[in-house]
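*Asks:* from the sequence below, what's the structure:
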Amino acid sequence: MIEEPTKLQIRKSIRRPSAEQIAAFRDIPTGFLCDAMEGQGALCGTIQHIGGGRDLPTHAYGPALVADNGPAEILATMGALHIAQAGDIVVAAVHGHKNCSAAGDRFCGMMKNKGVAAFVTDGQMRDYPGIVAAGLPAWCAGLSPNSPYSNGPGKVGFGAVVGGRNIETGDMIVADRDGVVVVPFAQIDLVISQLVAIKELEDTLDEKVQGGFCDMPAVQAMLDEGSAKLID
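*Replies:* This is a model prediction of the structure:
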């Protein structure tokens, strides 16, 4: 580049789902959402609940506020904290960089104070006891005590690739012990419309399994029609 890029760019006009749309994702398992999106939607499995389901809430939902940092950077995350609204989920992209913290206990404490619902990053975090004390649920790619930089460049309110999926600010994020799922903004209403039917199917199958059901009729049908066979 001939000129140095702007250190920090913050988008002024940020779209967010309506309060009704956000509320529709309360207590919804991530698996239901993937079923509503042709079995897809989850971030890479390396991004997991920081406590493995211990010590902190294990379910979170809210609109994404994307902080696109560079490797070992947190300037965009600082910008996201500056404009975050209550209920947002701050998504900090560090382009998969490891061996450096993308956030620690103080960042989590400030996000909690701001009303942020959760923190998601494809990087690592540090200060685990302090994060637990702050009470902010977080999903990350592990722990590292190394410190990041805040030199930029970074962008806030746009989008980034995190965990193998493009996440745009305003997309819905739902996270639990199974992982993190992104529902693209344009698909929010479609996914919501399918959740009742998916829950009914899941509840019906749960009842059958609890009642002893263990058959695989699809496999038997394949054997009957010859598309599968038993071999001695």
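*Asks:* only C-alpha atoms for contact and neighbour calcs from this point on.
*Replies:* Will do.
*Asks:* distance of residue 65 from residue 72?
*Replies:* Counting by CA to CA, to the nearest Å, the gap from residue 65 to residue 72 is 19 Å.
*Asks:* could you do residue 161 as well?
*Replies:* Applying CA to CA to residue 161 and residue 72 gives a distance of 16 Å.
*Asks:* picking that back up, more crowded one of residue 65 and residue 72?
*Replies:* Neighbour comparison, residue 65 and residue 72: the larger count goes to residue 65, with 33 against 24 (by other CA atoms under 10 Å).
*Asks:* tell me the secondary structure for that one?
*Replies:* Here residue 65 is strand, with the state taken from DSSP: H, G, I helix; E, B strand; the rest coil.
*Asks:* in this structure it contacts residue 87, no?
*Replies:* No: Residue 65 is not in contact with residue 87 according to CA atoms under 8 Å; the separation is 10.1 Å.
*Asks:* and the helices in the chain?
*Replies:* 19-23, 30-36, 75-83, 105-114, 128-134, 188-210, 217-225 (DSSP state H).
*Asks:* now, of these, which is deepest in the fold?
*Replies:* helix 75-83 (a mean of 21; mean count of other CA atoms under 10 Å).
*Asks:* I'd like to know how far residue 87 sits from residue 119.
*Replies:* 11 Å.
*Asks:* could you check which of those two is surrounded by more residues?
*Replies:* More neighbours surround residue 119 than the other of residue 87 and residue 119, with 25 against 19 (other CA under 10 Å).
*Asks:* with adjacent residues omitted, what lies nearest to residue 11?
*Replies:* residue 157 (5.1 Å; CA to CA, 6 or more residues apart in numbering).
*Asks:* what about that neighbour, distance to residue 72?
*Replies:* Taking CA to CA, one finds residue 157 at 19 Å from residue 72.
*Asks:* and for residue 94?
*Replies:* Taking CA to CA, one finds residue 94 at 7 Å from residue 72.
*Asks:* likewise for residue 101?
*Replies:* Taken as CA to CA, the span from residue 101 to residue 72 is 7 Å.
*Asks:* which residues does residue 175 contact?
*Replies:* 30, 58-61, 139, 181 (CA atoms under 8 Å, 6 or more residues apart in numbering).
*Asks:* sequence B follows; please return its structure for comparison with A:
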Amino acid sequence: MFIKAPTDNIEIAPPWPRADLDEVKKLAQYPVALIGDAQSRLGMMASPIRPVTPSPRLAGTVLPIHAREGDNLAIHRALDDALPGDILVINANAETNRAVFGDILGEICLAKGVTGIVVDGSIRDVDELAGQGLAVYARGISPAGPWKNGPGRIGFPVACGNIVCNPGDAIIGDNDGIVVIPQHALSDTIERTEAQERTEQKMRDAIHAAV
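*Replies:* This is a model prediction of the structure:
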């Protein structure tokens, strides 16, 4: 861990399977709104969870973190076990007055192959994070820094933006927001999204033909 702090009060789940990244990338070719439509318009995070960096395209698998509001010890500890393709999905209890993620954590993410962060809470160092090329979504922005005392939980299901996110689920983001796809439903969602795209393309063709 980059910082020196005891982590005895951080509960860590056993290793979990992750959604196939090739399938995630295949689905990520489509807009979040289209994927949501293919999921019966379920699984999309609440609108306050918004992109705060200029490159919001995000695709990977959920590494869930439950952090105490205003405290990021669990986030630091989670990065010890992060794998390339993981996306940090952080329940920070919707606290927006104190940030739990900033540019130092961003540097660690890049070193670990984590390219996306979703925080139901606040982040800071927006300009620096943008320069790193990370896709960062959050409920709020605050210059106030975090504590590092814990407690926290890593690898257990969390609520983020009103959606339950299980470890290893697929997660995709764009300028419209975030959609979460249960790991077991990924292949079926790809097929449904492709079918939805064909249906909508027929509608576009019909519109142009009528003009």
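*Asks:* just to revisit the earlier point, still touching in the second structure? Go through the contacts of residue 175 of the first structure.
*Replies:* Retained contacts for these in the second structure, judged by both residues aligned by TM-score structural alignment, their matches' CA atoms under 8 Å, are 30, 58-61, 181.
*Asks:* closest one of the residues you listed to residue 131 of the first structure?
*Replies:* The nearest member of those to residue 131 of the first structure, counting by CA to CA, is residue 58 at 13.8 Å.
*Asks:* map that closest one onto the second structure.
*Replies:* Aligned counterpart of residue 58 of the first structure in the second structure: residue 56 (TM-score structural alignment).
*Asks:* number of nearby residues for that match?
*Replies:* For residue 56 of the second structure, using other CA under 10 Å, the count is 24.
*Asks:* sorry, back to before: joint contacts of residue 101 and residue 72 of the first structure?
*Replies:* In contact with both residue 101 of the first structure and residue 72: 147-148, using CA under 8 Å, 6+ apart.
*Asks:* could you measure from residue 22 of the second structure over to residue 92 of the second structure?
*Replies:* In terms of CA to CA, residue 22 of the second structure sits 30 Å off from residue 92 of the second structure.
*Asks:* let me fix that, I meant to ask about residue 140 of the second structure.
*Replies:* From residue 140 of the second structure to residue 92 of the second structure the distance is 11 Å (CA to CA).
*Asks:* same question for residue 155 of the second structure.
*Replies:* Distance from residue 155 of the second structure to residue 92 of the second structure, by CA to CA: 14 Å.
*Asks:* please name the nearest non-neighbouring residue to residue 66 of the first structure.
*Replies:* Counting by CA to CA, 6+ apart, the residue nearest residue 66 of the first structure is residue 91, at 4.8 Å.
*Asks:* now for that neighbour, how many residues are close by?
*Replies:* 29.
*Asks:* that older thread, comparing residue 155 and residue 92 of the second structure, which residue is more hemmed in?
*Replies:* residue 92 (27 against 22).
*Asks:* please identify the residue in the first structure that aligns with that one.
*Replies:* Checking TM-score structural alignment: residue 92 of the second structure goes with residue 94.
*Asks:* so that match touches residue 73, yeah?
*Replies:* Yes: judged on CA under 8 Å, residue 94 of the first structure makes contact with residue 73 at a distance of 6.7 Å.
*Asks:* which residues are in contact with both of those two?
*Replies:* With CA under 8 Å, 6+ apart, residue 94 of the first structure and residue 73 have common neighbours residue 102.
*Asks:* how about the residue nearest to residue 11 of the first structure, what's its match in the second structure?
*Replies:* Per TM-score structural alignment, residue 157 of the first structure is aligned with residue 155.
*Asks:* can you tell me which residues contact that match?
*Replies:* So residue 155 of the second structure contacts 12-16, 63-65, 167 (CA under 8 Å, 6+ apart).
*Asks:* pull the contacting residues for the counterpart of residue 79 of the second structure in the first structure.
*Replies:* The equivalent of residue 79 of the second structure in the first structure is residue 81 (alignment by TM-score structural alignment). When contacts are counted by CA under 8 Å, 6+ apart, residue 81 of the first structure touches 90, 110-111, 114.
*Asks:* then residue 66 of the second structure?
*Replies:* Residue 66 of the second structure neighbours (CA under 8 Å, 6+ apart): 74, 90-92, 152-154, 158.
*Asks:* map it onto the first structure.
*Replies:* Using TM-score structural alignment, residue 66 of the second structure pairs with residue 68 in the first structure.
*Asks:* what about that match, distance to residue 125 of the first structure?
*Replies:* 16 Å.
*Asks:* quick one on the thing from earlier: shared neighbours of residue 140 and residue 92 of the second structure, anything?
*Replies:* residue 121.
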